[in-house]
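S.K.: fold the stuff below for me.
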Amino acid sequence: MKNVDNKCFIPRDRNWHPPAYAPGYKTTVARSPRQSPVSMQHPTRSELTGPNFASLRLGPHDNDLLLNYRENAGRDGLPIGERIVMFGRVVDQLGKPVPDTLVEMWQANAGGRYRHKKDQYLAPLDPNFGGVGRCITDAQGWYHFRTVRPGPYPWPNDVNSWRPAHIHVSVMGPAISTRLVTQMYFEGDPLIPRCPIVHTLNDPEAVDTLIGRLDMARSRSMDYLAYRFDIVTRGELQTYFEPGVTL
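M.R.: Next comes the predicted model:
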């Protein structure tokens, strides 16, 4: 651990995260680095400072994917699929809340298709669903999204690879360079242990950090199921993040 300008930095645990080169996950073969990473011994101001999201103005439904796309597209229908709420806290390695940080999410629709021009999956697009949302954590680090449960989808990793249902999540740290990206899977999904991307994680506890847990106490009768997904930014209990810089 180092102390720079009274800020503590915990070195990244390379054994917790998967190797950059994992042949079972075929896209890593082409994009994995060929040289060893360079450690930044003395972070500069650009790594220590960044945007202040406390004053960021969000739309009334930026975190409500049931409503935000149809309003922007001038439609009046609701998305098709199982209605869910995804919520949780963003905390540091000591359990302290991370307030006023930007949390963004994106996902496929209930049929497993993204609203993206390069997504050629045969599942139809939902005219009332855009698949993106954002919110700011409150003083206790809580975030909240209302959406539909995404569907699994095939991808050309091998003869018959399928991604488990998942929601991508981005958490913005104290600077642009410290943005974290991860994803939430759903508790009990049988595709999780079959996923080549999940197989790159050698520690079952690391996989467990990616699982959203069903919370019936937060679910609403005749409306939605709730899944809790807490995000730990650093330390021994940190959530697994895709390769990059950690907070």
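S.K.: make it CA atoms for all contacts and neighbour counts henceforth
M.R.: Will do.
S.K.: now for the residue nearest to residue 220 when sequence neighbours are not counted: which residues touch it?
M.R.: Nearest residue to residue 220, sequence neighbours excluded (C-alpha to C-alpha, 6 or more residues apart in numbering): residue 226, at 7.9 Å. Taking C-alpha atoms under 8 Å, 6 or more residues apart in numbering as the criterion, residue 226 is in contact with 84-87, 214-216, 218-220.
S.K.: can you rerun that using 7 Å?
M.R.: With contact taken as C-alpha atoms under 7 Å, 6 or more residues apart in numbering, residue 226 is in contact with 84-86, 214-216, 218-219.
S.K.: out of those, which is most surrounded?
M.R.: residue 86 (24 neighbours; other C-alpha atoms under 10 Å).
S.K.: please tell me I have it right and that residue contacts residue 148.
M.R.: No: applying C-alpha atoms under 7 Å, one finds residue 86 not in contact with residue 148, separated by 9.5 Å.
S.K.: what are the ranges of the strands in the chain?
M.R.: In the chain, the strands defined using DSSP state E lie at 2-4, 7-9, 83-91, 102-107, 132-136, 142-148, 153-155, 161-163, 166-171, 180-186, 211-214, 225-228, 231-232.
S.K.: what's around the closest residue to residue 233 other than its chain neighbours, how many residues?
M.R.: Once flanking residues are discounted, residue 233 sits nearest to residue 92: 5.0 Å by C-alpha to C-alpha, 6+ apart. As a burial measure, residue 92 scores 18 neighbours (other C-alpha under 10 Å).
S.K.: re earlier: quick check: which of the strands of the chain is buried the most?
M.R.: strand 231-232 (a mean of 25; mean count of other C-alpha atoms under 10 Å).
S.K.: list the helices and strands it packs on?
M.R.: Packing contacts for strand 231-232, counted by 3 or more C-alpha pairs under 7 Å, 6 or more residues apart in numbering; DSSP states H and E, involve strand 83-91.
S.K.: now the angle between strand 166-171 and the strand it packs on, please.
M.R.: Computed with axes from the mean of the first three to the mean of the last three C-alpha atoms, to 10 degrees, the direction of strand 83-91 lies at 30 degrees from that of strand 166-171.
S.K.: another sequence for comparison is provided below:
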Amino acid sequence: MSQPYPFFLPRDRNWQPEAYTPGYKTSIARSPRQALVSLHRGSASERSGPVFDGLEIGKYDNDLLMNFRTEGTVAGLPIGERIIMHGQVIDQFGKPVPNTLVEMWQANAGGRYRHKKDNYLAPLDPNFGGVGRCITDSEGRYRFRTVRPGPYPWPNGINTWRPAHIHVSVMGPSISTRLITQMYFEGDPLIPQCPIVQVLKDDDAVETMIARLDMTHSRPMDCLAYRFDIVVRGALQTYFEE
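M.R.: All right, here's what the predicted structure looks like:
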């Protein structure tokens, strides 16, 4: 285990949405029925974090263009807009969070997940698994290569669609700082129409989940890049899923 993390700033409950928000229908079943319990300091195990030094990361674990391909030719590459997703994980005080696990999962370019319960009409891509992981470097930086996911319909309303998004899990400096969030893409007109986004009370909270086009890290004649920095605790933390 790593050294205990010193202390945390309290979470602003006025910034986070209510757990029970009927406009987002899934929250009706998932929201707690009893009052939340405030843990001021937490246990030593909650204030310290796992060490990932022994975790074996494969050569293509962070490369979704390669980690599920069926053959070693261009025909075996996933279909879709090739992109680089990168950024920096920092803590509530702006310090980099090195050597922590970042995981991501997403739909394919047609908007379908490789999951047995996803019955959307879009076809599966035989060369795309939709999952990746990496360890942040000494400056808290991470990087994935993938395809831009497609939007998809979901039964929250008569004609409700999820914007293109990538799910992200990052452990942070300790067990209690684990963050699960979603990354949206700058300029997507579906973002303000999404019922999940609409439950947020503050526009700044929405902005923490939007990746920005980053031409400085794009690869000419290959792929565009999007930067998505993640704050794991404190007043400026990236909005997370309850």
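S.K.: circling back to that earlier point, dump the residue contacts of the residue nearest to residue 233 of structure 1.
M.R.: Residues counted as contacts of residue 92 of structure 1 (C-alpha under 7 Å, 6+ apart) are 98, 232-234.
S.K.: again, but for residue 189 of structure 1
M.R.: residue 164.
S.K.: skipping adjacent residues, who's closest to the most centrally placed residue in structure 2 in space?
M.R.: Nearest to the mean C-alpha position of structure 2, by C-alpha atoms, centre = their mean, lies residue 168 at 2.0 Å. With sequence-adjacent residues excluded and distances taken as C-alpha to C-alpha, 6+ apart, residue 168 of structure 2 is closest to residue 104, at 4.5 Å.
S.K.: related to what we said a few turns ago, include distance to residue 23 of structure 1 when you put the strands of structure 1 into JSON lines, please.
M.R.: Below are the strands of structure 1 laid out as JSON lines (distance: least, C-alpha to C-alpha, whole Å):
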{"stretch": "strand 2-4", "distance to residue 23 of structure 1": "34"}
{"stretch": "strand 7-9", "distance to residue 23 of structure 1": "31"}
{"stretch": "strand 83-91", "distance to residue 23 of structure 1": "32"}
{"stretch": "strand 102-107", "distance to residue 23 of structure 1": "25"}
{"stretch": "strand 132-136", "distance to residue 23 of structure 1": "30"}
{"stretch": "strand 142-148", "distance to residue 23 of structure 1": "33"}
{"stretch": "strand 153-155", "distance to residue 23 of structure 1": "16"}
{"stretch": "strand 161-163", "distance to residue 23 of structure 1": "14"}
{"stretch": "strand 166-171", "distance to residue 23 of structure 1": "22"}
{"stretch": "strand 180-186", "distance to residue 23 of structure 1": "20"}
{"stretch": "strand 211-214", "distance to residue 23 of structure 1": "24"}
{"stretch": "strand 225-228", "distance to residue 23 of structure 1": "32"}
{"stretch": "strand 231-232", "distance to residue 23 of structure 1": "28"}
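S.K.: which one of these lies closest to residue 30 of structure 1?
M.R.: Closest of the strands of structure 1 to residue 30 of structure 1 is strand 153-155, at 16.6 Å (criterion: C-alpha to C-alpha).
S.K.: just the helices in structure 1 please.
M.R.: 27-31, 45-48, 68-72, 204-208 (DSSP state H).
S.K.: tell me which residues in the second one are buried?
M.R.: It stands for helix 45-48 of structure 1. 47-48 (16 or more other C-alpha atoms under 10 Å).
S.K.: do the same with the last one
M.R.: Of the residues in helix 204-208 of structure 1, those scored as buried under the neighbour-count criterion (16+ other C-alpha under 10 Å) are 206-207.
S.K.: ok, now the third one?
M.R.: Applying a neighbour-count criterion of 16+ other C-alpha under 10 Å, the buried positions in helix 68-72 of structure 1 are 68-70.
S.K.: before we move on, the earlier item: what does the residue nearest to residue 220 of structure 1 correspond to in structure 2?
M.R.: In structure 2, the residue paired with residue 226 of structure 1 is residue 225, using TM-score structural alignment.
S.K.: coming back round to it: quick one: closest of the strands of structure 1 to residue 18 of structure 1.
M.R.: strand 180-186 (13.2 Å).
S.K.: OK, contacts around the closest residue to residue 86 of structure 2 other than its chain neighbours?
M.R.: For residue 86 of structure 2, ignoring the flanking residues on the chain, the nearest one in space by C-alpha to C-alpha, 6+ apart is residue 143 at 4.3 Å. Residue 143 of structure 2 sits next to 62, 85-87 when contact means C-alpha under 7 Å, 6+ apart.
S.K.: please pull up the equivalent of residue 48 of structure 2 in structure 1.
M.R.: Using TM-score structural alignment, the equivalent of residue 48 of structure 2 in structure 1 is residue 49.
S.K.: which residues touch that match?
M.R.: 174-175.
S.K.: for it, give its distance to residue 225 of structure 1.
M.R.: Note on residue 49 of structure 1: its distance to residue 225 of structure 1, by C-alpha to C-alpha, to the nearest Å, is 38 Å.
S.K.: re earlier: trace the residue nearest to residue 168 of structure 2 over to structure 1, please.
M.R.: Taking TM-score structural alignment, residue 104 of structure 2 has residue 105 as its aligned residue in structure 1.
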